[in-house]
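Trainee: compute the structure for the input listed below.
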Amino acid sequence: MTTHAPAHAPTTHAADVAAAVPRINVEALFDGMSSKYEAAFSDLQSQYDAINWVLSEVEPHKPAKIVDVGCGPGKPVLSSFAEAGHDVLGTDLSSGMLEEAQKNVPGGKFQKVNTLEFNPPDNTFDAVCLMFSLLIDVTQEHIRKGIANMYRIVKPGGVLVFGTVAVEGEKVDIIWMGRPINVSSLSPEEVVKTIKKVGFEVIKNEEMKYFPERAPQVGICKADEIWPEPLLWVYARKPAAPAV
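Mentor: The predicted model follows:
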């Protein structure tokens, strides 16, 4: 799942505030909201749609090997795959998120690692999910390299779901959920272009707006600290190896 992250379009005042206060790094950010995170974003229907697509794609390979890079608290992504009988791995940099994930997905495997340093062998997984975990404390070049790494680790014929907040920006200081962070992202067109360039076949890409109205309700932030976030979802497949 889900190191969920912000739109890059705060007000001018918010941007000024972000530049004036010390940034929170990604590990501390998500440690601080780990116990409330799943409840805060549990209404993100497009995430459930992505889960169902992956399940339909890997059904012939059951039990499939699936990794959620930036798994957050393990729900709903890893838990859905584990409940369907698949072999699941979750990675995250946040110890708090991994503690939640281990409780929520008791049969899963977990690894504490920065997304940029996740380095399993080539062609390891039938499916890779990377949802909002290449946004904070990264550069645009990091994002491109991360996408290339996802291509490397998925098996021929395997699939990728890539979710992000797709607004062009490089090392932008913003306030998200009341917290000062630094973010980078690519435009929707550049994300799709990059995913194709590394070798994936893009099956579907979809832009939408998501308003995280539950975040204030569960106490992560104040009501005036949220705004509509422009999300991009890309479903992709690594071409199957040619027959010999």
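
Trainee: contacts, neighbours, all on C-alpha from now
Mentor: Will do.

Trainee: can you count the residues close to residue 170?
Mentor: Residue 170 has 17 neighbours, counted by other CA atoms under 10 Å.

Trainee: what's the following helix or strand after the lengthiest strand in the chain?
Mentor: Using DSSP state E, we find that the single longest strand of the chain is strand 154-165. Of the helices and strands lying after strand 154-165 in sequence (DSSP states H and E), the nearest is strand 169-176.

Trainee: next one: that following strand to chain centre, how far?
Mentor: 17 Å (CA atoms, centre = their mean, to the nearest Å).

Trainee: which strands and helices sit next to that strand?
Mentor: In terms of contacts (3 or more CA pairs under 8 Å, 6 or more residues apart in numbering; DSSP states H and E), strand 169-176 is packed against helix 12-20, strand 179-185.

Trainee: how about this one, so we can line them up?
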Amino acid sequence: MTTDSGPDNLRREYRALHADAFNRIGGRYDEAFPRKEGQIAAGEWMIKQLKPGSRVLDVGCGTGSPTAEQLADAGCEVTGIDISPVMLQLARKNVPVGTFFELDVLDLNGSLGIYDAVTAFFSLLMLPRAEIVTALAKVHAVLAPDGLFSLSMVELDLDDIPFQFLGVPVRVTGYLRDELHEVVKAAGFTVLSENRVSYAPATTLAPPEIQLFLNCRRDYV
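Mentor: Just a heads-up that it's a prediction; the model follows:
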């Protein structure tokens, strides 16, 4: 990763790095993380508060399992976005009633409409902290008033660090619990509940981790 590129070139490099990584990982992601209790619980929290037919955006939808599939089964109108064409192919197969687009969260705008809820499970951790702030603003802008937002991150005090994930190079960011709360609140969300999960992947290619799930509501700002 070069350091003398301009911001736009650097962002394109990041996007290409992570798109290639998840194209290579593909279905191995679900094999490495077969149990997703925290993510499923966050989806259940959201479903309990949504009416059938609610519009939900899944940011970094991956294979569509479990979140897009879970929301679609509950009668929600699900849209997923991801930067990996391979992941999107898997999502369309796993959730045929969903709508999926190859789109970077940083390019998210009102062109896809307004949503009753947004999920972003382990997708923002592939962005530097400065871009996470931008991504949260993008999410806030496409949410309806009082819209719901569920976010998950790995609890780490890191900003844009090279990392080998399932044998492929990526760059990762994390926050400690209190700082993550502050970042989310500053972006215009009220944290309604939190779940902290100790998770051990089903592979030695990914270390055990502490997962933070924040269930939030959009503020009027």
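
Trainee: hmm, back to that, check the helices and strands packed on strand 169-176 of structure 1 for me and report the most buried one.
Mentor: strand 179-185 (a mean of 23; mean count of other CA atoms under 10 Å).

Trainee: structure 2: matching residues for that strand?
Mentor: Aligning strand 179-185 of structure 1 against structure 2 (TM-score structural alignment) gives residues 168-174.

Trainee: what about that stretch, distance to the chain center?
Mentor: For stretch 168-174 of structure 2, the distance to the chain centre is 14 Å (CA atoms, centre = their mean).

Trainee: residues making contact with it?
Mentor: 17-18, 21, 24-25, 125-129, 153-164 (CA atoms under 8 Å, 6 or more residues apart in numbering).

Trainee: give me the mean distance between the longest strand of structure 1 and structure 2.
Mentor: On superposition with structure 2, the mean distance recorded for strand 154-165 of structure 1 (mean CA distance after the TM-score superposition for structure 1) is 0.8 Å.

Trainee: tally of neighbours for residue 212 of structure 2?
Mentor: So residue 212 of structure 2, with other CA under 10 Å, has 23 neighbours.

Trainee: ok so it is a strand residue?
Mentor: Yes: looking at residue 212 of structure 2 with DSSP: H, G, I helix; E, B strand; the rest coil, it is inside a strand.

Trainee: which residue in structure 1 lines up with it?
Mentor: In structure 1, residue 212 of structure 2 lands on residue 232 (TM-score structural alignment).

Trainee: please apply the same query to residue 156 of structure 2.
Mentor: Counting by TM-score structural alignment, residue 156 of structure 2 corresponds to residue 167 in structure 1.

Trainee: its match and residue 186 touch, don't they?
Mentor: Yes: the criterion here is CA atoms under 8 Å, and residue 167 of structure 1 meets it with residue 186 at 5.8 Å.

Trainee: OK, contacts around residue 29 of structure 2?
Mentor: By CA under 8 Å, 6+ apart, the neighbours of residue 29 of structure 2 are residue 166.

Trainee: can you tell me the closest non-neighbouring residue to the residue nearest the centre of structure 1?
Mentor: With distances taken as CA atoms, centre = their mean, residue 131 lies nearest the centre of structure 1, 1.8 Å away. Excluding its sequence neighbours, the residue lying closest to residue 131 of structure 1 (CA to CA, 6 or more residues apart in numbering) is residue 163, at 4.3 Å.

Trainee: and the gap between that neighbour and residue 135 of structure 1?
Mentor: For residue 163 of structure 1, the distance to residue 135 of structure 1 equals 10 Å [CA to CA, to the nearest Å].

Trainee: what is the burial count for residue 240 of structure 1?
Mentor: Residue 240 of structure 1 has 10 neighbours, counted by other CA under 10 Å.

Trainee: shouldn't it be in contact with residue 157?
Mentor: Yes: applying CA under 8 Å, one finds residue 240 of structure 1 in contact with residue 157, separated by 4.1 Å.
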